[in-house]
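1. can't give you the sequence, but here's the structure:
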């Protein structure tokens, strides 16, 4: 969704992220497989279901296989 962890943390702090339908306020909140994230971006709302984790941080292409885009309102 964003390129840097600081940008992701800013989305959380400013109220643009929900975890399982509940607004998240802590950037350090633990996410589990099966959680549904709703992220409000500049021009879109993304609804994603976490399907897996990698042990190491990777590039955007490898991250795309770790979630399912369930679309707005389908979570």
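-> The structure has been received and is ready for your questions. Small disclaimer: the values here were computed from a predicted structure and weren't measured.

2. okay, CA-based contacts and neighbour counts for the rest of this
-> Will do.

3. need the longest helix for the protein.
-> With DSSP state H setting the assignment, residue counts place helix 5-13 as the longest helix in the chain.

4. Let me see the ranges of the strands in this protein.
-> Secondary structure of the chain (DSSP state E): strands at 17-19, 22-23, 36-40, 45-50, 67-69.

5. thinking again about what came up before, what packs against the longest helix of the chain?
-> Judged by 3 or more CA pairs under 8 Å, 6 or more residues apart in numbering; DSSP states H and E, helix 5-13 is in contact with no other helix or strand.

6. before we go on, here's another structure to hold up against the first:
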């Protein structure tokens, strides 16, 4: 990969959604992650698939469906504050606080 892309399993691990990279790999291989890149949605099944800043990811962890936008790729698995800077949350229609 280059500086403009990162493997999905590595990114999920760096962003602290999964505790280990091997768990992230298995998570992606189960087809549990959907990626929207340039308005083209796709279900990921290979941990080597790249993600780019601006991509949207949707997946379920601990009984919650999460939708996030990749803001940065990161260079390491840092502290939680650093990990939270790698993504921003996307609200779905069911999460609208005005309803």
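-> Sure, I can see it. Keep in mind it's a predicted model, so treat the numbers as computed, not measured.

7. one step back: give me the range in structure 2 that the longest helix of structure 1 lines up against.
-> Residues 21-29 of structure 2 are where helix 5-13 of structure 1 lands when matched by TM-score structural alignment.

8. ok so, going back, in the longest helix of structure 1, which residues are buried?
-> For helix 5-13 of structure 1, the neighbour count (16 or more other CA atoms under 10 Å) marks 8, 9, 10, 11, 12 as buried.

9. check contacts around the residue nearest the centre of structure 1.
-> Among the residues of structure 1, the one closest to the centroid is residue 37, at 4.8 Å (CA atoms, centre = their mean). When contacts are counted by CA atoms under 8 Å, 6 or more residues apart in numbering, residue 37 of structure 1 is found next to 17, 18, 19, 20, 21, 46, 47, 48, 49, 50.

10. Mind telling me what it corresponds to in structure 2?
-> Aligned against structure 2 - with TM-score structural alignment as the criterion - residue 37 of structure 1 pairs with residue 57.

11. residues near the closest residue to its match other than its chain neighbours, how many?
-> In this structure, residue 57 of structure 2 finds its nearest non-sequential neighbour in residue 35, 4.7 Å apart by CA to CA, 6 or more residues apart in numbering. Burial of residue 35 of structure 2 is recorded as 23 neighbouring residues (other CA atoms under 10 Å).
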